[in-house]
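A.B. asks: Need a 3D model of the sequence below.
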Amino acid sequence: MKKSVLIAAVALSFFYGCKKDGAGVAPQQKDSSAFTAYEGRFLEELWKHNPDWATQTGYHKYDSLLLVPNSDNRQKLLTFTKRQLDSLGNFELNTLSEASKIDYHLIENQMQSMQWAIQQQKAYEWDPGTYNLIGSFAYILNEKYEPLEKRLRSFYMKMEDIPAYFKEAEKQIKNPVPELTSLTIDQLTGGVSVFEGDYADSLKKTSIPKDEQKKMLDRAKLSADAIKAYAAWLKDLKNDHPRSFRLGKELYQDKFKYDIQSGSTPQQIFNAATERKKYLHREMAKYSKQLWPKYFGKTPMPTDSLELIGKMIDTLSAKHVQPDDFQSAIAAQIPKLTEFVKSKNLLYIDPTKPLVVRKEPAYMAGVAGASVSSPGPYDKNGNTYFNVGSLSGWPAAKAESYLREYNQYMLQILCIHEAIPGHYTQLVYSNKSPSLIKSVLGNGAMVEGWAVYTEQMMLENGFGGNEPEMWLMWYKWNLRSVCNAIIDYSVHTGNMTKEQVVKMLTKEAFQQQAEAEGKWKRVSVSSVQLTSYYTGYKEIIDLREAYKKKMGDKFKLKDFNEKFLSYGSAPVKYISESMLKVEQKK
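C.D. replies: Below you'll find the predicted structure:
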């Protein structure tokens, strides 16, 4: 699961405002140069209204600001979105360049999405996690974009309104979702160490005067107390009529429209995923029959194909690392993947952009076991982090189940997906895009779809030595993306239960019990995002085939990959329109 800043920060962006609204444009200016100038003004206004998002995007002008999430600020944000949509109306879309057209669509979608989030979704009333601000403070503390003393002073000023911030949060919450409430309590309790310990440790490394440090530490204590008080308030909150975590069909369709920006509807993706599951089962059965004699000798082969696949996968899953070696095993994969991509000439990987494998920070825990956090487009030289969930303290049976899921085959595929040439590589390209809009308003389905696509691309080009074991395990992995889409739609627009989810994932997707139960937790604290993997993957594969047909003998995989990534993190449907249109003109 990719958790880059450009995606995760959007969730925070809906609820803040500022005094100055909008960035108009002269009606007579309708060409791409005028639109580019407008984009600069739009972004500056966007960051004034969203200082936390700005910080995590690498724009640090407003690092010291924390805006209290009250109704006045939401109204100011609504006014801002309306002014931007009016400004967009001053441009003739057909007179813009292909790149500017995509930016136009992205800005329009983001403004409409913000309006919908405030007026229809209203997650600020039922999702306490909306107010988890620890991530932006941790970013200021940990990223070395400015001298430490300057960052610590920004941190100090930003803390000033934390007590008021959480008092306002308590006023906004109404009948919250229990699952989201529990997750928020866990994340705040784990993440408060940023204020209680990390800030003090950082101050010790500076020459800031002792009396000033005392003031800074006193405010950090007040902040930590406010965070813990909010968590305690949530824990004690009487909630006789909690909102269901199920989004509902109408809200789901709207959220899919704004978040995924697909050329397909949620129902069409669900139908396609259902058919893909059948295809994967057929292919997995073929490989299982081929491998059976190697691992089971003359033992009779099960006649039921799902049982056959399950036994083969269960046998292969026994090969895995030890719990204490999980993170180091991931780190060891990175140079191997880099060398393979270079040797096969699949695409260029910039050696100057660091990738740091680290233990997953506490404030991020509880959603995915592995993720990537990338630097924002304004902070192009920052680190990209491969966050790895810790197995420390897990019961032996739970750890064994988890490691069987991420066995020696799956671990390699995981690293392709999260790092090379998956998320890490794509996000490096995205930050090189001349369009800041495509980086700032990046599309999650494109980002996740690329990561899934690269898994297949690597195997197609011989990664894993074309071993049937690796292909069987990748089909299982791909089945995960497919089932993610099926489950997310079925749970949030219907009544699929935990028992049904776990049964599908363990019996039809061959996942370990721990993985299946973890997915239920994830679908109960998120919505739509789980569809992004399969949706983006399907659209990229479809584009590659259409582009291959268009180019004929001139098609080269490296050219396709790099051309595709050159568009930044734009929705695949717009990249497809542009790539295929360009070739039609030649």
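A.B. asks: make it CA atoms for all contacts and neighbour counts henceforth
C.D. replies: Fine.
A.B. asks: State whether Ser97 and Ala34 are indeed in contact, as I suppose.
C.D. replies: No. Assessed by Cα atoms under 8 Å, Ser97 is found out of contact with Ala34, at 11.4 Å.
A.B. asks: Neighbours of Lys573, how many?
C.D. replies: Neighbours of Lys573 under the rule other Cα atoms under 10 Å: 18.
A.B. asks: can I assume it sits in a strand?
C.D. replies: No. Counting by DSSP: H, G, I helix; E, B strand; the rest coil, one finds Lys573 to be helix, located in no strand.
A.B. asks: unless I'm mixing things up, it is touching Ser262, no?
C.D. replies: Yes. Using Cα under 8 Å, Lys573 is in contact with Ser262, at 6.3 Å.
A.B. asks: What are the boundaries of the strands in the protein?
C.D. replies: Secondary structure of the chain (DSSP state E): strands at 355-359, 370-373, 384-388.
A.B. asks: any chance of those strands in a markdown table, with mean neighbour count and distance to Phe560 too?
C.D. replies: A markdown table is the format used below for the strands of the chain (neighbours: other Cα atoms under 10 Å; distance: least, Cα to Cα, whole Å):
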| stretch | mean neighbour count | distance to Phe560 |
| --- | --- | --- |
| strand 355-359 | 17 | 24 |
| strand 370-373 | 23 | 24 |
| strand 384-388 | 24 | 24 |
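A.B. asks: His320: how many residues sit nearby?
C.D. replies: His320: 21 surrounding residues under other Cα under 10 Å.
A.B. asks: Check Ala11 too.
C.D. replies: Neighbours of Ala11 (other Cα under 10 Å): 15.
A.B. asks: which ones are touching it?
C.D. replies: Thr130 (Cα atoms under 8 Å, 6 or more residues apart in numbering).
A.B. asks: Next, the structure of the following sequence, for comparison with the previous one:
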Amino acid sequence: MSLRATPLAAALLTITLAACQPQATPAPTGNQPAATSAASSQTDARFADLSQRWLDGWLQLQPVTSTQTGDHRNDTALDDFSAAGRQKMIDFSRKILAELDTLDVSSLSRENQVDAAILRNQVRYDIWTVETLQSWAWDPQLYTGTAGSAIYTLMARDFAPMPQRLKSVTQRMEKLPTLFAQMRENLDPNRVPKIHAETVAKQNSGLLSLIDELVAPNAKSLSGAERKRLDAAIATLRTAVADQQKWLDETLVPNAKGNFRLGQTLYDEKLAFALNSPLTRTEIRTRAEAAIGETRREMYEIARKLLSERPNAPNPMPLQPNDAQQQAVIEAALELAYADRPARDKVVELAKQSTTEATAFVREKNLVSVPDTPVQVILMPEFQRGVAVAYCDSPGALDKGLDTFYAVSPIPDAWTPEQVDSFLREYNTRSIHELSIHEAMPGHYLQIAHSNKHPSTLRAVLGSGSFIEGWAMYAEKVLADAGYMNNDPLMQLIQRKWALRAMANAILDQAIHVDGMSQDDAMKLMTQTTFQQEREAAGKWVRAQLTSAQLPTYFVGYSEHLDLRREVEKRDGKAFDIKAYHDKVLSYGSPPVRFARELMLDQPIK
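C.D. replies: Alright, predicted model coming up:
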């Protein structure tokens, strides 16, 4: 999972890519009539100006996102979720949209046609999020995510001297009680889902861990009045967090009566904005169900061959199994992988080791250009736990040379031995390798490092979740096809099991939010059809309730990446070069895959 730029509604999952300088206006080509070239150049210049004004205004309205992008002009400010603050976002977005409507998009350069389409989608998404989705009225994650990120993004990376960052975090901490007040004012307990309230109640104390682990140990960098102001801000925030916890526990959680299911209308509208893909909800489900069937058949063949060489193999193992036979054989083979797993306290260590090994393999096989920017495997900050097991947090493009964080959630201390066993069966040794491929190499870390080199402002800020997550899932297949871990059949089996997870994600999201899928049916899809362990499935059930339109990004992007590669392979024939292809795809930044396809195949931008 990669934490990327999202609309105002998804602050918890927002760790944005950075903004670059506006794209240079393309020089006219010799094949264009002079008048047409001049008009195109003027339109490109107008769009460059508009996109820069949008970026400046958008980041000013969202200071935490501004810090995340690497634009540090707003480091002392905090997002305003009051009615007036929300209206500012709407007014600003409508003004930008009106200006976009006056542009002759067809006369823009092809790159800017893509960016104009991306910008239009985002501006409309922002308006829809505030006016129609209204997450500010029912999703407390919006506020806790912003509060935690407000501190974390200032302290996690050394983008400026520590005293400067401490002064900024002091001013943000002084403003956090106002954010809490806005949260209490805006949220309607009758609309807040119980699962959202309970999750935020657990996350709230994570703010104090940020203070204790990132801020307080560095307080000595300040002295005099600045140190006193920092200490006062910390003391005030501790009180505010305690008061907030009391309100969460005694008011919000007991009175939360909202429905976590979006319903068909809101879901379909959000899905269209979030994916920016030609695939409809129905098409996504049809593709996912077909892919599950095909992948299970592949797993059966791998398992059948593997087990035929071992004693105590399931019997029978026919060439054409029925459903029960297929299930039993695949499960028996997976048990061999589950037996090889890390100790409870060695998961992060194995994540580091597997990242190193995957990097060496990518270089050896010459699969894609490897960036030289650093990556660190870290424990996931407490305020961000509870949604995903791991994520990739890349620096903004303006924060040159800073670390990428591959964050792994620790096993909760409160888990029973049975729960820990379930988790480690799912995240066995080979699965940790698969996780590192997805999050780091050649998945999110590599792809976002390439993306941050693209000159487009919009491509840098508004990275497509389906391109990003789809690439990471595609990267898993690339390494499996290239024989990672010496074509180990158990690794081949685990890779396909992980693919099944993404396919199930795409079905779960719409089935839960639109079709009313029950927890029992969701757990059956995950634990039986797609072989997930109970702890993984239980966590995914929670995640599917807390989020929407994010879980399909993996499979949708993966499908589109595979479709694009097949088309290029067909076009290039024997001249197809996998490294050249990957470098070319990644050179476009992180647009929705539909636009990467149109650019690569020289098709009209739609």
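A.B. asks: Please state their TM-score.
C.D. replies: Once superposed, the chains reach a TM-score of 0.93 (TM-score structural alignment, normalised by the length of structure 1), with 570 aligned residues with a Cα RMSD of 2.2 Å.
A.B. asks: still on that earlier bit, make a markdown table out of the strands of structure 1 and add distance to Glu149 of structure 1.
C.D. replies: Listed next are the strands of structure 1 as a markdown table, based on distance: least, Cα to Cα, whole Å:
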| stretch | distance to Glu149 of structure 1 |
| --- | --- |
| strand 355-359 | 24 |
| strand 370-373 | 24 |
| strand 384-388 | 23 |
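A.B. asks: Alignment lookup: Tyr300 of structure 2 to structure 1.
C.D. replies: In structure 1, the position corresponding to Tyr300 of structure 2 is occupied by Ala285, as judged by TM-score structural alignment.
A.B. asks: Which of the strands of structure 1 sits closest to Pro128 of structure 1?
C.D. replies: The minimum distance between Pro128 of structure 1 and the strands of structure 1 falls on strand 370-373, with 22.3 Å, by Cα to Cα.
A.B. asks: so Val408 of structure 2 makes contact with Leu350?
C.D. replies: No. Using Cα under 8 Å, Val408 of structure 2 is not in contact with Leu350; the gap is 10.8 Å.
A.B. asks: Identify the contacts common to those two.
C.D. replies: With contacts defined as Cα under 8 Å, 6+ apart, no residue is shared by Val408 of structure 2 and Leu350.
A.B. asks: mind checking which of the strands of structure 1 is nearest Gln56 of structure 1?
C.D. replies: Closest of those to Gln56 of structure 1 is strand 370-373, at 10.0 Å (criterion: Cα to Cα).
A.B. asks: quick one: contacts for Gln357 of structure 1?
C.D. replies: Not quite, residue 357 of structure 1 is Val, not Gln. Val357 of structure 1 makes contact with Gln327, Ile330, Ala331, Tyr385, Phe386, Asn387, Val388 under the criterion Cα under 8 Å, 6+ apart.
A.B. asks: What lines up with the third one in structure 2?
C.D. replies: For Ala331 of structure 1, the equivalent position in structure 2 is taken to be Lys352, counting by TM-score structural alignment.
A.B. asks: repeat for the last one
C.D. replies: The criterion is TM-score structural alignment: under it, Val388 of structure 1 has Val408 as its aligned partner in structure 2.
A.B. asks: just checking, Val177 of structure 1 touches Arg246?
C.D. replies: No. Counting by Cα under 8 Å, Val177 of structure 1 sits too far from Arg246 to count as a contact (9.2 Å).
A.B. asks: roughly how far apart are Lys305 of structure 2 and Glu331 of structure 2?
C.D. replies: 14 Å (Cα to Cα, to the nearest Å).
A.B. asks: Tell me which of these two has more neighbours.
C.D. replies: Shown here are Lys305 of structure 2 and Glu331; by other Cα under 10 Å, Glu331 has more neighbours (17 against 13).
A.B. asks: and the nearest residue to that one once chain neighbours are set aside, how many neighbours?
C.D. replies: Leaving out its chain neighbours, the residue that sits closest to Glu331 of structure 2 by Cα to Cα, 6 or more residues apart in numbering is Phe531, at 7.5 Å. Neighbour count for Phe531 of structure 2, taken as other Cα under 10 Å: 21.
A.B. asks: corresponding residue for Phe531 of structure 2 in structure 1?
C.D. replies: Using TM-score structural alignment, Phe531 of structure 2 lines up with Phe510 in structure 1.
A.B. asks: which one is Gly376 of structure 1 nearest to, not counting chain neighbours?
C.D. replies: Closest residue to Gly376 of structure 1 apart from its sequence neighbours, by Cα to Cα, 6+ apart: Thr57 at 3.8 Å.
A.B. asks: just checking, that neighbour touches Pro375?
C.D. replies: Yes. The pair Thr57 of structure 1 / Pro375 is scored as a contact, 6.8 Å apart, by Cα under 8 Å.
A.B. asks: Now the common contact residues for those two.
C.D. replies: Val5.
A.B. asks: in the stretch 1-150 of structure 2, which spans are helices?
C.D. replies: Per DSSP state H, counting those that start in this stretch, the stretch 1-150 of structure 2 carries helices over the ranges 34-61, 63-69, 83-101, 110-128, 141-155.
A.B. asks: tell me the most buried of those?
C.D. replies: Stretch with highest mean neighbour count among those: helix 63-69 (a mean of 28; mean count of other Cα atoms under 10 Å).
A.B. asks: okay, that helix sits on what stretch of structure 1?
C.D. replies: Alignment of helix 63-69 of structure 2 against structure 1: residues 51-57, by TM-score structural alignment.
A.B. asks: ok now that stretch, how far from the chain's centre?
C.D. replies: 16 Å (Cα atoms, centre = their mean, to the nearest Å).
A.B. asks: same question, stretch 160-180 of structure 1
C.D. replies: Here the centre of stretch 160-180 of structure 1 is set off from its chain's centre by 24 Å, with Cα atoms, centre = their mean.
A.B. asks: Pull up the distance across that stretch, start to finish.
C.D. replies: So stretch 160-180 of structure 1: terminal residues 27 Å apart, Cα to Cα.
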